[in-house]
Structures are given as structure tokens and as C-alpha cells.
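Asks: Return atomic coordinates for the entry below.
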Amino acid sequence: MTIAELSNVPEHVAIIMDGNGRWANERGQPRSFGHRHGVEAVRTVVRAAAEIGVKYLTLFAFSSENWRRPETEIQDLFGLLKFFIRRDLAELHSANVCIKVIGDRHSLTSDILNLLLEAEETTRNNDGQTLVIAFNYGSRDELARAAQSLALEVQAGRLDPSQITPDAIAARLDTAGIPDPDLIIRTSGEERLSNFLLWQSAYSELMFVPEYWPDFGREQFFAAIERFGARSRRFGALAPTAAAGS
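Replies: Here you go, the predicted model:
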């Protein structure tokens, strides 16, 4: 498939990168082996998304529920994040990519937090693609933090309860200023959102693909974009043909 064959490229694509562990297990390897190969898939997809003009790419890197995993696996995931940023930050910066991190930062160790802050600060003024890294992110936690922020403003007398609108909530989410995802892709064949962008996905197109994340490359990404382009997005309205005949 060539880039010329793609039409209706989404502005914002979000991906739940799932299946690293199962990919490794099927090869008789430890889960860390799958995570390492998953990082290479990240590099491939980031480049492919920029190539076709995806303006925002959000990757679910570490969920707030992932703390339940074995400590050795958590440390391995943290190590891979460090490796990815240290290796690729200069390349992303030179490609005019702006990095934004969403998620709860309070429980992160200083080395991880400082690295994420460095990536954001280094690329802050870039105006090309925005790469959103969801790290220690959970949508319910994000909504709770937004509600707490609104409650404090009401308590302080700066906000009337009648002013708590959908726009007011959206403005206090981690994704404030970022358009809602047009397309959410989950790899590995699982068909659920797993606490990812629950508010923002109200009208997202959902796509569940069978490939494990390490096998999700340029060709698979372009195939998903092609499928997205064939869908009709109505946002609650009638399809054009139905409206014309009504």
C-alpha cells in the first residue's frame, strides 16, 4: 500500500499497544523480550504516522493499573522508556515533533519524571506532529482529578456549579488543548478500552486488530488508516443519503 492510496487520514490516532508479553511467550522468551521489540514498533509507527500527516499520535505506554505487575517487569518497562527517550529524543526534536505526557505524575520516581519533563521542555516549541505519551495514565483517575479541580474552584467561589459544562470538564483533563482521537487502535485482538481516554473517545472510531504490538508495523498501520477512511462518521446525525431521503 502506498501513501497516495490513503485518503481521509485522521488528525488524531490513539493506540493501545497490547500483546508484547504474549508475543514473547509464543517465542519461548521472557516478557521483557516482547517489550524490547515493542519499542521498535513504537519507532516504526511514530515515523509512519508522521509520514502520512497524522497530527496527533497518542500511545498508551504505562497504565495506572500496570503497577499490579511484577516489580521486575515494571522496572523493565521504565528502563525501556528511558532508553527510548534518550535514544530518540534528538531525532524527534529534529523532526519537529512536540512531546506531551499525560497521566498522574505524583507517584513517579524523580529520574523518570525528570526525563519526561526534559522531553516535554526540549520539544515544547515544535509545531509538527504531537506525540502524546500516556504514562501512569488511567482515564478514571484523570476524570477524578478534573472533578476535584472543579470542586476546589466551586469551594473557593471562583466557579458556579452551573458553569460545570462538558467544555469545563474537558479543559481540566490531561488532554486539554488536544483534539479527541478520531481513531483508537488496539492490538492483540482484545476488544476493550481498558480505562483509556474514556471521555475523549465518545465519538472515536474503534479498531481492534489481531496483531500483537511487536508485529504492528508500517503496513499494518496504513491498513488501519485505510479502513478508517472507509467508515462514515455521523456524530449522532443521519448519514447523508438517509437525510436526503427523509
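Asks: okay, CA-based contacts and neighbour counts for the rest of this
Replies: Fine.
Asks: Wait, a helix at Arg87?
Replies: Yes: counting by DSSP: H, G, I helix; E, B strand; the rest coil, Arg87 is found in a helix.
Asks: Around it, how many other residues sit close by?
Replies: A count of neighbours around Arg87, defined by other Cα atoms under 10 Å, yields 11.
Asks: cool, and Val209?
Replies: 17.
Asks: and the gap between it and Ile16?
Replies: 11 Å (Cα to Cα, to the nearest Å).
Asks: any residues in contact with both of these two?
Replies: Shared contacts of Val209 and Ile16 (Cα atoms under 8 Å, 6 or more residues apart in numbering): Ile185, Arg186, Thr187.
Asks: quick one more, to check against the first:
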Amino acid sequence: MPKPIREGTGPRHVAIIMDGNGRWAQSRGRPRLFGHHAGAKRVREIVEACPDAGVRYLTIFAFSTENWKRTQTEVAGLMSLFRRYITKEARALMGENVRVRFIGDRVRLDRKLITLMDELEVMTAHCTGVNLTIAINYGGRDEVARATRRLAQDVAEGRLRPEEIDVETLPKYLDTCVLPDPDLVIRTSGEARISNFLLWQSAYAEYEFVDTLWPDFTAEEFAGLVGAYGKRERRFGGVIA
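Replies: Next comes the predicted model:
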């Protein structure tokens, strides 16, 4: 279990459920994809704000396993946006010393997008600044199910004994195995639910639900939420003396 954290300590890892792109566009009489493009531009600003805010890891929820239920036009547009974003931002991310990782099940994604994701991870593997993790075709339950299958396979093949399995074992099989758990999870757009995002990892995270639609979420608001986190006493079930 994590140790209690005293007041004044900021979050090292912030995760964001970037919600509200479609509503932002529709309120302006534009198609939903217009909002997704605006939201993609906002990502750059928040990534750039992380160092000054003391945030070392940023994880963003770009596309969930449930988002396939949206219209074919919107899904195709999002996949095109992801490909264009990676192609356009790759050099800038390297220049800003940002290391990029992707989490989620890649099986359903198109080959070109998977190739771009793989290439960006390799291109930024040497970067030592902000660690940006992008969740695409990601769902917390799906991740745990996939991790459990891998764990069960190791047991079946004799690489792991059942009695060796404890709460420290499963995280080694999760998509986020090389990342620390999030300290703070932010959801924009006024919705107060976690939407199947980092279910295992966020067991001890603090949550902030804000009314701002994602394309309007500024670096200043981000810094304010990070600062407010630092005033909390996080006991993790214990008592701070």
C-alpha cells in the first residue's frame, strides 16, 4: 500500500479523461469531428504545461473499447486524426524531450496506425522529460482480462506458481507495468464517472471532475488542479501523525 503523503506534495502522475469534444463542436453548430480536432490541439498545451507543474507522467484517454459503438463516420475520422496527430507531432514531441507510449489492445486498429504508434515509441524511447501515455482502444476491464490471460498462461506453462500470485503480481502484466499509478485523475465536461479508465491503477488516486469541455481546458486550469492536489492529505487508509 502507498505511504501517506503530506500536504504540499504534488502529483507525479496525472491521468485525464478528455471528455466533451463532441458537445463543444455541436454547441458551435459544427460536426463532432471538429471538436475532436480542437481537442487534439489542446493536448499539446497540457503536455507543455507538465514540467512547470511538476508532473512527470501524463496519461490521456483518447479512444475507449466502447467508442467503437459510435457512428462509422466518427470512428473513421478519429482513426484518421490519430494517424495525422502522430505524423504531425512526432518531431515536436522529440524536440520537447517527451517520451510517448501507447496502451490498449492494438489488434483491432489498422496496420498503418499500429506502425506509426510503434515508430513513435521507438523514436522517443531515449527522451527523459515528460512521459506521455496515450490510451487507444483501451478499457480497464479489457486490460485486466488480457493481463489475467497472460498470467494464467505463465501458470499453465510453469513459469509462475499459483501461491506466488498476490496484489503485486497482476500489475506486472498490465499495459502500464512500467508506469507508476496515477496520483490524480481529471475528467472534463461535467460528467462524474470513470468510464472504465485505469481501474486497477487508480485505486488510490484522487479525482477531479470539472465542468470545462476538453477543448476549453487550459494550462492554467490544469495547473490549478495540480496545485489543489498538493493541499490534500492522502492517508491511504492510514493516519498522518
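Asks: quick one on the thing from earlier: dump the shared contacts of Val209 and Ile16 of the first structure into TSV; add distance to Phe83 of the first structure and secondary structure as well.
Replies: Listed next are those as TSV, based on distance: Cα to Cα, whole Å; DSSP: H, G, I helix; E, B strand; the rest coil:
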residue	distance to Phe83 of the first structure	secondary structure
Ile185	24	strand
Arg186	24	strand
Thr187	23	coil
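Asks: show me where the second structure has strands.
Replies: 13-17, 57-64, 99-103, 131-138, 184-187, 206-209 (DSSP state E).
Asks: will you turn the ones you listed into CSV that also has mean neighbour count and distance to Arg234 of the second structure?
Replies: Below are these laid out as CSV (neighbours: other Cα atoms under 10 Å; distance: least, Cα to Cα, whole Å):
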stretch, mean neighbour count, distance to Arg234 of the second structure
strand 13-17, 23, 15
strand 57-64, 22, 19
strand 99-103, 21, 27
strand 131-138, 22, 24
strand 184-187, 23, 11
strand 206-209, 17, 9
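Asks: just the shared contacts of Val209 and Ile16 of the first structure now: which is nearest Gly28 of the first structure?
Replies: Nearest to Gly28 of the first structure among those is Thr187, at 20.3 Å by Cα to Cα.
Asks: Any chance of JSON lines for the strands of the second structure, columns distance to Ile114 of the second structure?
Replies: Formatted as JSON lines, the strands of the second structure follow (distance: least, Cα to Cα, whole Å):
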{"stretch": "strand 13-17", "distance to Ile114 of the second structure": "22"}
{"stretch": "strand 57-64", "distance to Ile114 of the second structure": "14"}
{"stretch": "strand 99-103", "distance to Ile114 of the second structure": "10"}
{"stretch": "strand 131-138", "distance to Ile114 of the second structure": "10"}
{"stretch": "strand 184-187", "distance to Ile114 of the second structure": "27"}
{"stretch": "strand 206-209", "distance to Ile114 of the second structure": "31"}
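Asks: To Gln72 of the second structure, which of these lies closest?
Replies: Going by Cα to Cα, the one of the strands of the second structure nearest Gln72 of the second structure is strand 57-64, 14.0 Å.
Asks: what's the angle from that closest one to strand 131-138?
Replies: 20 degrees (axes from the mean of the first three to the mean of the last three Cα atoms, to 10 degrees).
Asks: Comparing strand 57-64 of the second structure with the first structure, how large is the average distance?
Replies: Here the mean offset of strand 57-64 of the second structure against the first structure after fitting is 0.4 Å, by mean Cα distance after the TM-score superposition for the first structure.
Asks: what separates that strand from the chain centre, distance-wise?
Replies: 2 Å (Cα atoms, centre = their mean, to the nearest Å).
Asks: Make CSV from the shared contacts of Val209 and Ile16 of the first structure and add distance to Ala95 of the first structure to it.
Replies: Output for these, formatted as CSV (distance: Cα to Cα, whole Å):
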residue, distance to Ala95 of the first structure
Ile185, 24
Arg186, 26
Thr187, 26
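Asks: out of these, which one sits closest to Arg47 of the first structure?
Replies: Nearest to Arg47 of the first structure among these, with distances taken as Cα to Cα, is Ile185, at 16.5 Å.
Asks: Surely the closest one and Asp18 touch.
Replies: No: if you go by Cα atoms under 8 Å, Ile185 of the first structure and Asp18 don't touch, sitting 9.9 Å apart.
Asks: Quick check, Gly104 of the second structure in contact with Tyr138.
Replies: Yes: if you go by Cα under 8 Å, Gly104 of the second structure and Tyr138 touch, sitting 4.0 Å apart.
Asks: Tell me, how many residues neighbour the closest residue to Asp182 of the first structure other than its chain neighbours?
Replies: Spatially, and ignoring its direct neighbours in sequence, Asp182 of the first structure is nearest to Ser204 (4.8 Å; Cα to Cα, 6 or more residues apart in numbering). Neighbour count for Ser204 of the first structure, taken as other Cα under 10 Å: 19.
Asks: Does Ser204 of the first structure touch Pro181 like I think?
Replies: Yes: in this structure, Ser204 of the first structure is within contact of Pro181 by Cα under 8 Å, at 5.8 Å.
Asks: Find the residue at the geometric middle of the first structure.
Replies: Residue closest to the average C-alpha location in the first structure (Cα atoms, centre = their mean): Thr58, at 2.6 Å.
Asks: Name the surrounding residues that touch stretch 191-210 of the first structure.
Replies: So stretch 191-210 of the first structure is contacted by 16, 60, 137-140, 180-190, 224, 228, 235 (Cα under 8 Å, 6+ apart).
Asks: can you give me the helices in the first structure?
Replies: 20-25, 31-52, 71-94, 110-123, 139-155, 166-170, 218-229, 240-245 (DSSP state H).
Asks: Dump these to TSV, plus distance to Gln200 of the first structure.
Replies: Shown next, in TSV, are these (distance: least, Cα to Cα, whole Å):
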stretch	distance to Gln200 of the first structure
helix 20-25	25
helix 31-52	20
helix 71-94	25
helix 110-123	22
helix 139-155	9
helix 166-170	8
helix 218-229	18
helix 240-245	25
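Asks: tell me the contacts of Trp67 of the first structure?
Replies: For Trp67 of the first structure, the contact set (Cα under 8 Å, 6+ apart) comprises Ile74.
Asks: where's it relative to Thr58 of the first structure, distance?
Replies: 20 Å.
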